[in-house]
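1. Need a 3D model of the following:
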Amino acid sequence: MSAQDSNGRMGRATLMVAVLGVVYGDIGTSPIYTMNILFGRTGLAVDAVNVLGALSLIFWSLVLVVGLKYMSFVLSADNDGDGGVIALATLLRRHSRRHARALALFLGVVASALLVGDGLLTPAISVLSAVQGLELVTSDLAEWVPELTVVVLIALFAIQHRGTAKVGRLFGPVMLVWFLLLAGIGVRWILEVPGVLVALDPRHAFWFMQHNGWIGFLTLGTVFLVVTGSEALYADLGHFGRRPIQLTWFLLVWPALMLNYLGQGALLLSEQGSPGNTFFGLVSGHWLIGLIAIATLATVIASQAIITGLFSLFRQLSDLDYFPQLRVSHTSVTQPGQIYIASVNWLMMLGTLLLVLGFRSADGLANAYGLAIGAVTLITSLLFLAYQRKVKRRGWAAILALGLVFLGVDLAFLTALATKLLSGAQIVVLISGAILVLMLTWRWGQRRLRQCQELAAPLSEFVASAPVQSAVRTHGSAIFLTRTAGHVPLSLLHNFRHNLVLHRETYVLQIEIEDAPRVRLEEKLELERLGSGFFVAVLHLGYMEHPRLEGILDLLSQSAYPPSYEHPSLFLSRVRIALAKAGKGPSLRARLYAFMQRNTPSPAFLLGAPPEQLIEIGVHYKL
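-> Predicted coordinates for the structure are as follows:
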């Protein structure tokens, strides 16, 4: 074997370990609570038909949803290497007509709102289920489990500002130990009851449904918990690529999960009666303390991945103009994707803690968990089928075949999950609905502002006008940020009217967020010379990129018309909303948008502009 081949294999192995720490945290901690909920809260009798049937449903759910749908098909739909429902929606948008583009992006936005609701529940149910293992150590700790969970979660959210660059190196090895442990403790019980392996026969799933009727169908809402992390596989595609995610799943994660589920089933078959805690019941004595400790650590890692994923999601939504611009802090000098958003972090912490203290047990949280992500997987299927038809030009026969499998499974799960609406899931619907209202309101307000700005005089007419041609010129360069490069920025207009002077070089800059996650360096900047010292610049960025003043200045300095002065002044418009008082007064939507606009950080902060180079000019708009 050559040294190059050896290094290549070592690199792939290292990458696969890293995948474990980021991609598989959510789905990898599902064994802690799924079987407990199936044979606890749902009230299923612990007998051979139910145990083998439930295991069969779990096995084939992992095969159809994760193995077939995501691993074999959906991961192939990448947007310049990036994955996730937003990436899929924007990819489809580029290849569709106007109304279809709007529908695709709307579905992506709805799915994003649902992911936020799910993101609050995942840390709550994961950490709470792990800490509940302490009840087996001593019953005196049972009533303190929610409070101990709160302490763990507060610590988790409190360290987010430090970023994952350092602790992230530990995530992969810890999760590797976790999956090996899942497999090991499962194998021990399978050897005790080898007959449990017959659960892989799909007939046991049909016999389970036949035996339990409607109740059996409703248990799909709990079985779905084993695949709730499947959307994360797709969302993290851009971080690791398709091949490492697939190899890690088929070689380690899937076998480890199934061995553990089968081990829990073997435990139930060997001790039919009161199920207790089937996961922590797999070990005893001093092993129990160790299992509780590593399970808690694994759920913290899973929660960490969810939290950082939502940071990226909110940033994408901001760049697509569906959410206000947020104060983003970069936590790594080498990985631009590692970011921290304080407002999102603390609001997530508040929501997660309220859920823990409100439901107080993993069984209770299971009533609310799953519905949001079930709807997201259905939206992903719809967008993927449209992608196969519109982009890949698949025939209707192939689309119909895939649709029957994907939509059939998704709709079955979603129907069962919908019954949770009256027992706790309504809280997730309310959270996701509120987020969706905020996003659509912001989008509406930004469009209204853009329409108002487009009423301004064309920039070419302004430059050619007599007052501009005869204006006094001051030394230096200035950059005026605008949303519509073809029109006069109001900050430029107001500054000229009040001061009656212009800079020797004036750059009117528009930042355009493209559908692609990233834009090639040579395509980022378009620069046009208008004459009389005026230039129009359009900066093209992907939705995964972030505009910073120093980067903008670097691009301008390397352009055909670089600024003559080293530190140009940056002029920004600070929006002020005046509500119209026509008829019965401003609408609730206008009031909400005005409130959001008032509490949005200044663009200067988001661009990282030094105070000595910044001039903000207030601009009033009436809605």
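2. CA atoms for contacts and neighbours, from now on please.
-> Will do.
3. correct me, but residue 306 touches residue 121?
-> No - the pair residue 306 / residue 121 is not scored as a contact, 10.0 Å apart, by Cα atoms under 8 Å.
4. Assess the claim that residue 114 and residue 373 are in contact.
-> Yes - here residue 114 reaches residue 373: they are 6.8 Å apart, a contact under Cα under 8 Å.
5. what about residue 470, neighbour count?
-> 9 (other Cα atoms under 10 Å).
6. got it, and residue 523?
-> Neighbours around residue 523, by other Cα under 10 Å: 10.
7. Okay, it and residue 559: tell me how far apart.
-> Note on residue 523: its distance to residue 559, by Cα to Cα, to the nearest Å, is 12 Å.
8. And for residue 10?
-> 42 Å.
9. swap in residue 488?
-> 22 Å.
10. Same question for residue 601.
-> Taken as Cα to Cα, the span from residue 601 to residue 559 is 30 Å.
11. go on, residue 130?
-> 56 Å.
12. More neighbours: those two, which one.
-> The neighbour comparison of residue 130 against residue 559 (other Cα under 10 Å) goes to residue 130, with 27 against 13.
13. one more, for comparison:
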Amino acid sequence: MSSSATSSPNAPAKAAAPSLVLGAIGVVFGDIGTSPLYTLRECLKAAGGITQTNVFGIVSLILWAIIIVVTFKYVTFVMRADNDGEGGILALTALASRVAPERLRQVLLTLGVFGAAMFYGDSMITPAISVISAVEGVTLVDPHLAEWIVPISLVILTGLFKIQKRGTGTVGKVFGPIMIVWFVTLAALGLSHIIPHVDILRAVSPTYAFVFVTHAPGTAFIVLGSVFLALTGGEALYADMGHFGKRPINLAWLFLVLPSLVLNYFGQAALVLDKPSTIAQPFFQSAPSWALVPLVVLATAATIIASQAVISGAFSMTKQAVQLGFLPRIPVVHTSSHEMGQVYVPFINISLYAAVVFLVVFFKSSDNLAAAYGIAVASTMLLTTLLMYFITHDLWKWSPLKTAVVIVPLALVDAVFVSSNVSKVMEGGWFPLLAGGVLFTVMTTWHKGRETLMERMRSDNLPLATLIHSLCDGAHSPPRTNGTAVFPGGVAGMAPSAFLHNLKHNGVMHQFNIFMAGTTDNVPHVPDEQKAVVEDLGHGCYSVVVRHGFTEIPNVPRVLEFVQKQIPEWHYEPSDTSFFLARDTVLATGESKAMSLWREKLFAFLARNAAQAAEYYSLPANRVVEMGGQINI
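-> The predicted structure is shown next:
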């Protein structure tokens, strides 16, 4: 078997088009590209001040952390594991669960869900710390503006979340050029301080990082928690792979982003050695006084773009989680008629906005927010490495030795970063852990609740084929009415409750009856010709198993167009079709052996507040009939 996972069918088209490289620069690297605003400052503060050993050792650690974690792990290694062209922790989980041993698949799903929950924590903190760190530059223009940092940040963030419903397509066209200007500026600022202090380039040698760690291992361990700030956004390279392809991201990283970041970090290091008083804001003070205001404006624009990237990522993650059965139905709005990946999720948008406002108001500065930043991302990175074990061992068929040589060192590096960030839990790291823990509980409860609900429906409902034959073969078959009745959202092989309610209350069957049961495959997209499998039950009744990928949103009317190709005697006519949906109320009884009572109640609450099935299935509102019932779990 080849050494890469299934490639996207669009991969050739994404080889290295300049527009894709530009798009990748504008979207993928916003988070990691704005890390120089605060990373070196936080590292030196954690180290206890400026000494040559500290500065050389820290900038060497930053350099080699970027090379090992971002360049080697993600760009060279993890991005080879694409799930039909898609990346990200849930896509990787779906891919790993396809090839892992059966007994481990539930464990892998749990790891993937935890990683996804931690990603949401990152999506809350990134906009807050990015924007507030950029706005803090105004204090160098006028110290009296310090009291305006929080209000200005809130205004910017409010505007950012308010425009989400318009989609990122139009705004995205200007992201790339702005970020190119940003990275060129980073490189220029760094070079302006490296050239007169070229001695700082000796820190390229990893011996300085080694000396720093061995000289004061306790301090170095704490500092690593701040060094990790230089890596936040590394997961985005993999998560956004499906939008741009591997090669455009690789080219942008190797030839622009990586050199710009390294030059800027080394330039800041040279500056603080030459002028220790700049330690409070080494990034902004690396610019000449005449360029300070334009730099603050440019930094603010870059941080808005960085925030946009994680917000869009949260929308995409939510769509995947709903399809994979880890979140209840949530309204998803497509903001582009051309790009299926551009979506807006109102509930997630308002939830993220509320969390970001809380973080800005509660923590008030990027110094304080830095303590909350890191542990969520570090946890996701560690889980990615663990999942990659199954890709290398079970999919790529690497030998145990080769797998261990690559996975073990990467896992150790990730574990060190997770451990070093644990020290920041009481200072603010509790927030992403709390948010992630709540989301993990919700996602696992919904997943287990759905399984329990499906088992209850299989035990309580009648086999569909048996029921159809008993109804239609007997002397007292129900009268038939013209048109087509479609029953979406059923359990494969079982009679849907909406059908039984219709028989009970209306006493009729339609001329044609189509019973649809949906499944989500562990692939991003299912080809149109494979979306529907039709079984003829006789008497004008058909059982249809509908397959979707985890990035696709069900569209029942569109699927019916594929179904009609397999039923010669039937033609889909929207005006002659009625959609029957079960509006069942879930009641927690405490009888389930799989869940405790409080989780049953949580599942029932989530079920009551899920989006309407008609909206989720893209059904025409004037053709929908809802029939209520009650299910005890």
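14. After superposition, what is the TM-score?
-> TM-score for the superposed chains, counting by TM-score structural alignment, normalised by the length of structure 1: 0.96, backed by 614 aligned residues with a Cα RMSD of 1.7 Å.
15. if you go through the stretch 201-350 of structure 2 in chain order, where are the strands?
-> 333-334, 343-344 (DSSP state E, counting those that start in this stretch).
16. Can you add distance to residue 543 of structure 2 and mean neighbour count and give the ones you listed back as CSV?
-> What follows is the strands of the stretch 201-350 of structure 2, written out as CSV (distance: least, Cα to Cα, whole Å; neighbours: other Cα atoms under 10 Å):
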stretch, distance to residue 543 of structure 2, mean neighbour count
strand 333-334, 29, 15
strand 343-344, 31, 24
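17. Please tabulate those in TSV, including the columns distance to residue 177 of structure 2.
-> Formatted as TSV, the entries for the strands of the stretch 201-350 of structure 2 read as follows, by distance: least, Cα to Cα, whole Å:
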stretch	distance to residue 177 of structure 2
strand 333-334	25
strand 343-344	23
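18. now stretch 168-178 of structure 2: how far from the chain's centre is it?
-> On the basis of Cα atoms, centre = their mean, to the nearest Å, stretch 168-178 of structure 2 sits 20 Å off its chain's mean C-alpha point.
19. swap that for stretch 244-264 of structure 1, sorry
-> Using Cα atoms, centre = their mean, the offset of stretch 244-264 of structure 1 from its chain centre is 24 Å.
20. in structure 1, what residues pair with stretch 288-307 of structure 2?
-> Per TM-score structural alignment, the counterpart of stretch 288-307 of structure 2 in structure 1 is residues 284-303.
21. now what about that stretch, what contacts it?
-> Surrounding stretch 284-303 of structure 1, the residues in contact under the criterion Cα atoms under 8 Å, 6 or more residues apart in numbering are 21-22, 24-26, 29, 32, 122-123, 126-127, 130-131, 133-134, 137, 153, 156, 171, 174-175, 178, 280, 283.
22. For it, buried residues please.
-> Residues 288-289, 291-292, 294-303 are the ones in stretch 284-303 of structure 1 that count as buried (16 or more other Cα atoms under 10 Å).
23. Nearest residue to the aligned residue in structure 2 for residue 33 of structure 1 in space, please, no chain neighbours.
-> When structure 2 is aligned by TM-score structural alignment, residue 33 of structure 1 is paired with residue 38. Spatially, and ignoring its direct neighbours in sequence, residue 38 of structure 2 is nearest to residue 133 (7.0 Å; Cα to Cα, 6 or more residues apart in numbering).
24. How about residue 559 of structure 1?
-> Residue 559 of structure 1 sits nearest to residue 527 (Cα to Cα, 6+ apart), 7.6 Å away.
25. What lines up with that neighbour in structure 2?
-> In structure 2, residue 527 of structure 1 lands on residue 534 (TM-score structural alignment).
26. ok, residue 80 of structure 1 - contacts?
-> With Cα under 8 Å, 6+ apart, residue 80 of structure 1 has these contacts: 516-518.
27. Only the buried members of those residues: can you turn that into a ChimeraX selection?
-> Buried residues among those (16+ other Cα under 10 Å), as a ChimeraX selection:
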select :516,517,518
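28. the longest strand in structure 1 is where?
-> strand 501-513 (DSSP state E).
29. And it, what does it pack against?
-> Here strand 501-513 of structure 1 touches strand 472-482, strand 534-541, going by 3 or more Cα pairs under 8 Å, 6 or more residues apart in numbering; DSSP states H and E.
30. Quick one: map residue 71 of structure 1 onto structure 2.
-> Mapped onto structure 2 by TM-score structural alignment, residue 71 of structure 1 lines up with residue 75.
31. what's the distance between the nearest residue to its match once chain neighbours are set aside and residue 302 of structure 2?
-> If the residues on either side of it in the chain are set aside, residue 75 of structure 2 comes closest to residue 250, at 6.3 Å by Cα to Cα, 6+ apart. Plainly put, residue 250 of structure 2 is 20 Å away from residue 302 of structure 2 if you go by Cα to Cα.
32. and if you look at residue 628 of structure 2?
-> Taken as Cα to Cα, the span from residue 628 of structure 2 to residue 302 of structure 2 is 50 Å.
33. Quick one: residues contacting residue 101 of structure 1.
-> 92-95.
34. change it to 7 Å
-> Contact partners of residue 101 of structure 1, counting by Cα atoms under 7 Å, 6 or more residues apart in numbering, are residue 93.
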